[in-house]
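*Asks:* I would like the atomic coordinates for the input below:
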Amino acid sequence: MSTRRKFLSSLSAAALALCSLGLGASHAQAAYPEKPVTLLVPYSAGGPTDLIARQLAQGLGELWGQSVVVENRTGASGIVALSALNRAAPDGYTLGIMVTPVTAIAPLTQKDFRLDVTKDFTAITDLVDYALVLLAGPQAQASTLKELIDRAKADPQAISYGSSGIGGTNHLAGEIFSRAAGAPMLHVPYKGNAPAISDAMGGQISFVFAQTDAAIGLADSGKFTALAITSGERNPAVPNIPTLAEQGLDVRVEGWTGVMGPAGMPAEIVKTLEDSIAKVKDTPAFKEKMESLGFVITPTSSEAFTQRVQEERDFWKKKIEDENIPLQ
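*Replies:* I've put the predicted structure just below:
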């Protein structure tokens, strides 16, 4: 074979190899996800965050034709799951279903927590917003919000409320409500909201703040009186429950549930996740499930969600300091 032929043959082989490499890289990039994806949940199975995660996992699994696994990592008010997410590889195969109390409030209660939720994680997209309903039990002896406040003002020992624990959204809602009403109310922390609800039902404490998913059934049970909701507007799932603002109190306590990943995730994977999750959120199955639980689906982008995570953290830090709310 002549030198010229050898040169052309080598050139052709090199070109084919480069083309093959290019196609291979393109295929690899387009293949995400090519193996199971894990969703870390900071709370126990059966709770609202877990239910949202499982509905999302089902939708993504159907969309991708790939397994999406929910893994519950409980402990330290959600910090266990948040820390595990931070340690995960930023390849899109380990994600976290995070909520306001975990990213904005728990770091304030955990002295050894050194991560920055705005720098050490990737905010991918919001899923839903939630609000709380003030449920008064028999001990409250109140059928309206005014009656509850008047009784608390008349007797500083009369009214108490339970929460899922110090630093939980419903604890902070109670503290802010008490201060806005100008009425003393005793906070009783529990290990989870279920025992607090049980004691309010049994008359050991006066009231609880419960998320809409639990409040819908409890309000209809006849064992509680729903006095107010903490959202800015009435919730379509419980349209007869007035907001606190409607009743003269400048109190609004809402939270979000969203998807986050480790820091340093490739932009193309974040975009794939953002687009895929948006498609799931728009399906009848996801919409019906969320709306039945009183959650409000929030359309957003990674950029907007990143800003919201930071604003929420800054808001609660300032609110807790301004109101002098104890977190220990």
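
*Asks:* from now on I want contacts and neighbour counts done on CA atoms only, so please keep to that.
*Replies:* Will do.

*Asks:* which other residues reach the helix or strand where Asp322 lies?
*Replies:* For Asp322, the element it lies in under DSSP states H and E is helix 302-323. The list of residues contacting helix 302-323 from outside it, by C-alpha atoms under 8 Å, 6 or more residues apart in numbering, reads 100, 103-105, 108, 117-118, 122-126, 176, 270, 274, 326.

*Asks:* change it to 6 Å
*Replies:* Ala104, Thr118, Ala123, Ile124, Thr125 (C-alpha atoms under 6 Å, 6 or more residues apart in numbering).

*Asks:* second chain to compare with the first, below:
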Amino acid sequence: MKFLKSLPIVLGLLAMPVAVQAQDAAAYPERPVKVIVPFPPGGATDIVGREISDRLARALGQPFVVENRSGASGNIGMEAAARAAPDGYTLVVGAPQTLTINPQLFKSNPFNPQKELDPIVVVATVPNVLIVNPKLPISSVKDLISYSKARPGKVNYGSSSIGGTPHLSSELFKSMTGTDIMHIPYRGSSPALTDLMGGQIDIMFDNLPAALPHIKSGRVKALAVTTKQRSDAAPELPTMDEAGVPGFESQGWFSLLAPAGTPPAILEKINAEVNKILATDTFKERLANVGAQPKGGSIADFRELLNTETQRWSEVIRFADIKVE
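*Replies:* Below is the predicted model of the structure:
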């Protein structure tokens, strides 16, 4: 009898954490939220991160303040987020490199992003685009292949960092075309693009949002996109498959995550708000203008993508024998 009398109290105590979480989520956010971008300003990760942060600030009534913390191929910013308090007031913008590629390349990493960060939502996907210095005598992918084969080891390519999808796209291109092109890694997309326009490097793959303004201005020449379908932002560009490299495919995507242990109710609230934002015509148009497409979906969808992408890039890394010392 005593047990039965105390049962409602026990059940009430068990339910308290859920009730507290619901209250926290209802009031969230009550102060500014920091959004870490683990790469320098100007790249695609930064562009998409700032766009969604701005919309979340408008929707939720508190600033979502972007902080660029670059270095170590994105690992510095990702680790800073993983070590932050799991209260919803630190988020991080994730990408294939930082979530599915780096853990396979940096064996001595002191943290595992897929275990120490909670996924929230995939915001957008973007194709990579193959671009060249406009002064080179190259107008197509086939031209580039011929030009490179005539100069083995003399043509170089830049990348935003070691292990990013632009880097792996370049290595996949080399493997599929039999070309010998030298890699010059940079700390971010913006400095690599600057050197491409200045003629210090010859070619590079980059996420379309970062490259698109320079393509439109004529400061770089675009040859093809890396997705199966042409991009709505640049429909005149062929796919790599159409341009003469059958079966070539890669893309980038950008997401939001929080430190592991962040209350699920807060994660679900952010997920729901982002999905609402992605459904608006104004945000769709804004993403299209920078070469991206809205993604969205549930937290479970994001977890499934992480598993799929980890396997995809594992095969490319082994195929290209990419190592990080």
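
*Asks:* mind putting the contacts of helix 302-323 of structure 1 in CSV, secondary structure, distance to Gly264 of structure 1 and neighbour count included?
*Replies:* Output for the contacts of helix 302-323 of structure 1, formatted as CSV (DSSP: H, G, I helix; E, B strand; the rest coil; distance: C-alpha to C-alpha, whole Å; neighbours: other C-alpha atoms under 10 Å):
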residue, secondary structure, distance to Gly264 of structure 1, neighbour count
Ala104, helix, 21, 21
Thr118, coil, 12, 17
Ala123, strand, 11, 29
Ile124, strand, 12, 27
Thr125, strand, 16, 26
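
*Asks:* show me which of these is closest to Ala285 of structure 1.
*Replies:* Ala285 of structure 1 has its nearest neighbour among the contacts of helix 302-323 of structure 1 in Thr125, at 18.9 Å by C-alpha to C-alpha.

*Asks:* so that closest one makes contact with Thr257?
*Replies:* No. Counting by C-alpha atoms under 6 Å, Thr125 of structure 1 does not reach Thr257; the two are 9.2 Å apart.

*Asks:* what is the neighbour count of Ala81 of structure 1?
*Replies:* 24 (other C-alpha atoms under 10 Å).

*Asks:* that one pairs with which position in structure 2?
*Replies:* Aligned by TM-score structural alignment, Ala81 of structure 1 pairs with Gly77 of structure 2.

*Asks:* leaving out chain neighbours, which residue sits closest to its match?
*Replies:* Pro38 (4.3 Å; C-alpha to C-alpha, 6 or more residues apart in numbering).

*Asks:* and that neighbour, what pairs with it in structure 1?
*Replies:* Match for Pro38 of structure 2 (TM-score structural alignment): Pro42.

*Asks:* quick one, helices of the stretch 101-250 of structure 2?
*Replies:* With DSSP state H, counting those that start in this stretch, the ranges of helices along the stretch 101-250 of structure 2 come out as 102-105, 113-116, 141-149, 165-177, 189-198, 208-217.

*Asks:* adding distance to Leu287 of structure 2, write those out as TSV.
*Replies:* Shown next, in TSV, are the helices of the stretch 101-250 of structure 2 (distance: least, C-alpha to C-alpha, whole Å):
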stretch	distance to Leu287 of structure 2
helix 102-105	26
helix 113-116	26
helix 141-149	27
helix 165-177	19
helix 189-198	18
helix 208-217	9
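
*Asks:* what residues in structure 1 pair up with stretch 166-185 of structure 2?
*Replies:* Under TM-score structural alignment, the match for stretch 166-185 of structure 2 is residues 170-189.

*Asks:* now what about that stretch, what contacts it?
*Replies:* Ala152, Lys153, Pro156, Ile159, Ser160, Tyr161, Gly162, Ser163, Gly165, Phe209.

*Asks:* check contacts around the last one.
*Replies:* Listed by C-alpha under 6 Å, 6+ apart, the contact partners of Phe209 of structure 1 are Leu132, Val133, Leu134, Asn170.

*Asks:* out of these, which are inside strands?
*Replies:* Secondary structure from DSSP state E places Leu132, Val133, Leu134 of the contacts of Phe209 of structure 1 in strands.

*Asks:* give me the neighbour count for the last one.
*Replies:* The number of residues packed around Leu134 of structure 1, counting by other C-alpha under 10 Å, is 28.

*Asks:* so what's it up against?
*Replies:* Neighbours of Leu134 of structure 1 in contact, by C-alpha under 6 Å, 6+ apart: Val208, Phe209, Ala226, Leu227, Ala228.

*Asks:* format the residues you listed as CSV; extra columns: distance to Leu8 of structure 1.
*Replies:* Below are those laid out as CSV (distance: C-alpha to C-alpha, whole Å):
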residue, distance to Leu8 of structure 1
Val208, 80
Phe209, 77
Ala226, 82
Leu227, 84
Ala228, 81
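
*Asks:* ok, now how distant is Gln328 of structure 1 from Tyr161 of structure 1?
*Replies:* Gln328 of structure 1 sits 17 Å away from Tyr161 of structure 1, going by C-alpha to C-alpha, to the nearest Å.

*Asks:* and the two? which has more neighbours close in?
*Replies:* Counted by other C-alpha under 10 Å, Gln328 of structure 1 and Tyr161 do not tie: Tyr161 has more neighbours, with 28 against 8.

*Asks:* picking up where we left off before, and the match of Ala81 of structure 1, which helix or strand is it part of?
*Replies:* helix 75-82.

*Asks:* next SSE downstream of that helix?
*Replies:* Past helix 75-82 of structure 2, the next helix or strand by DSSP H and E is strand 90-94.

*Asks:* that next one maps to which residues in structure 1?
*Replies:* Counting by TM-score structural alignment, strand 90-94 of structure 2 corresponds to 94-98 in structure 1.
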